[in-house]
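Trainee: Mind looking at a prediction? Sequence and model below.
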Amino acid sequence: MSERSTTEWDASGQLEVLTFDIGDERLAIEAVSIREILDLLPETRVPGAAALVASVVNFRGKIIPIADLRVAFGMPIQEATADNRIVVIETELDGEATQIGLRTDKVHEVTILERARSSEPPVLGMRWRRQYVRELVRLAEDVVVIPDLANIFGAVPGAASTLQH
């Protein structure tokens, strides 16, 4: 099990993020990691691939693995809707910049989170693996989950070679 990644808050204790929904949960990814927000594209299943990244899309001639965070968080898989989007992020896996598409139920907005309103995930009371959550942040009436993508994708067997194209 790898150690939890830390959130890169700026000097004033703020973090610019893109918020999106997966199921009833609001998640956030640092805005600097976002490369594209796409409508759903035709996906090609990859035989033998891990359930988390079981398919790829062809976008502008580049093959991008598609991750379904529902799998990591043990949530039921849902049928696609008109609100679904693919958020293409760039993250580092085993020292290499890798683009991955995250399937989302609905993309919301780019917003600023405040470090003063954040906390580490509790030891008890979480329905997800604690190592998959970097921080929880209160935003208005919601609690926003900042997922630990390094731990999520690091748990995929052969992640670095599987996800890099």
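Mentor: Thanks, I have the structure now.
Trainee: Every contact and neighbour count from this point should use C-alpha atoms.
Mentor: Noted.
Trainee: Pull the number of nearby residues for Pro76.
Mentor: By other CA atoms under 10 Å, the residues close to Pro76 number 9.
Trainee: Roughly how far does the nearest residue to it once chain neighbours are set aside sit from Ile77?
Mentor: Leaving aside its sequence neighbours, Pro76 sits nearest to Arg70 (CA to CA, 6 or more residues apart in numbering; 6.6 Å). Arg70 sits 7 Å away from Ile77, going by CA to CA, to the nearest Å.
Trainee: which of those two has more neighbours?
Mentor: Remark: of Arg70 and Ile77, Arg70 carries more neighbours, 17 against 11, as counted by other CA under 10 Å.
Trainee: Could you look up the SS state of Arg103?
Mentor: Classification of Arg103 using DSSP: H, G, I helix; E, B strand; the rest coil returns strand.
Trainee: neighbours of the closest residue to it other than its chain neighbours, just the number please.
Mentor: In this structure, Arg103 finds its nearest non-sequential neighbour in Ile86, 4.7 Å apart by CA to CA, 6+ apart. The tally of other residues near Ile86 (other CA under 10 Å) stands at 22.
Trainee: Next up, a structure to set beside the first:
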Amino acid sequence: MSTEQDALSSQHLTFRLEGELFAVEVAKVREVLDLVPITKVPRAPNYMRGMINVRGKVVPVVDLHVKFGMPPAVNSRDTRIIVLEVEVLGEQLVVGAIADAVHEVTELEPGAVEAVPRIGMHWNTEFMKGIGKRHEHFVILLDVNRVFSVDEVVEVKDVFDEALPAGH
């Protein structure tokens, strides 16, 4: 890995879910959007809010609260959609993720990141890369490529293929 890639992978976008601070690698973030109307999709999994149009492309939107076993997100003026690039089985997928608030891009030094503890966590630790320390706060580093299982991606693709007219 080059020095430029090392620098890039240490930069993270921080956001909040239910009062907890999370982060994803900046390299996985396409953009951050204000909350826009989300079109519901029949028969979608419970963690799927629906779909949005991002520059002419249909993007599924996930409620990370539900995905992580929290109560569903409650929209506020700070709610944002983080548009992410996720890789599953070598395929690049674009997905939107609901966040209570998006904070900043921050640099996390390698020495400030520790392994995920095996006990005492409220969430499924398989989604996490580590726990970072930023000033006096802990930051849960997500591995966006692990948030969705292969079966879930296939299920979401099937539901969206049925919901979209041919040719989209």
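Mentor: Cool, the structure landed. Computed from a predicted structure; not experimentally measured.
Trainee: ok so, going back, any idea which helix or strand carries the residue nearest to Pro76 of the first structure?
Mentor: Using DSSP states H and E, the element containing Arg70 of the first structure is helix 69-72.
Trainee: equivalent range in the second structure for whatever helix or strand comes next after that helix?
Mentor: Downstream of helix 69-72 of the first structure, the first helix or strand assigned by DSSP H and E is strand 85-93. The aligned range for strand 85-93 of the first structure in the second structure is 80-88, by TM-score structural alignment.
Trainee: Tell me roughly how far that stretch lies from the first structure on average.
Mentor: Overlaying the first structure shows stretch 80-88 of the second structure at a mean distance of 1.0 Å from the equivalent residues (mean CA distance after the TM-score superposition for the first structure).
Trainee: Pull the distance from the longest helix seen in the second structure to the chain's centre.
Mentor: Looking across the second structure with DSSP state H, the single longest helix is helix 150-163. Relative to its parent chain, helix 150-163 of the second structure has a centroid offset of 17 Å by CA atoms, centre = their mean, to the nearest Å.
Trainee: Buried residues, it. List them.
Mentor: Within helix 150-163 of the second structure, the residues scored as buried using 16 or more other CA atoms under 10 Å are 156, 159-160.
Trainee: Equivalent analysis for stretch 67-79 of the first structure, please.
Mentor: The neighbour-count check on stretch 67-79 of the first structure (16+ other CA under 10 Å) flags 67-70, 72-73 as buried.
Trainee: Kindly report the same for stretch 50-58 of the second structure.
Mentor: By neighbour count on 16+ other CA under 10 Å, the buried set for stretch 50-58 of the second structure is 50-52.
Trainee: what about Phe20 of the first structure, distance to Ala160 of the first structure?
Mentor: In this view, Phe20 of the first structure and Ala160 of the first structure are 25 Å apart by CA to CA.
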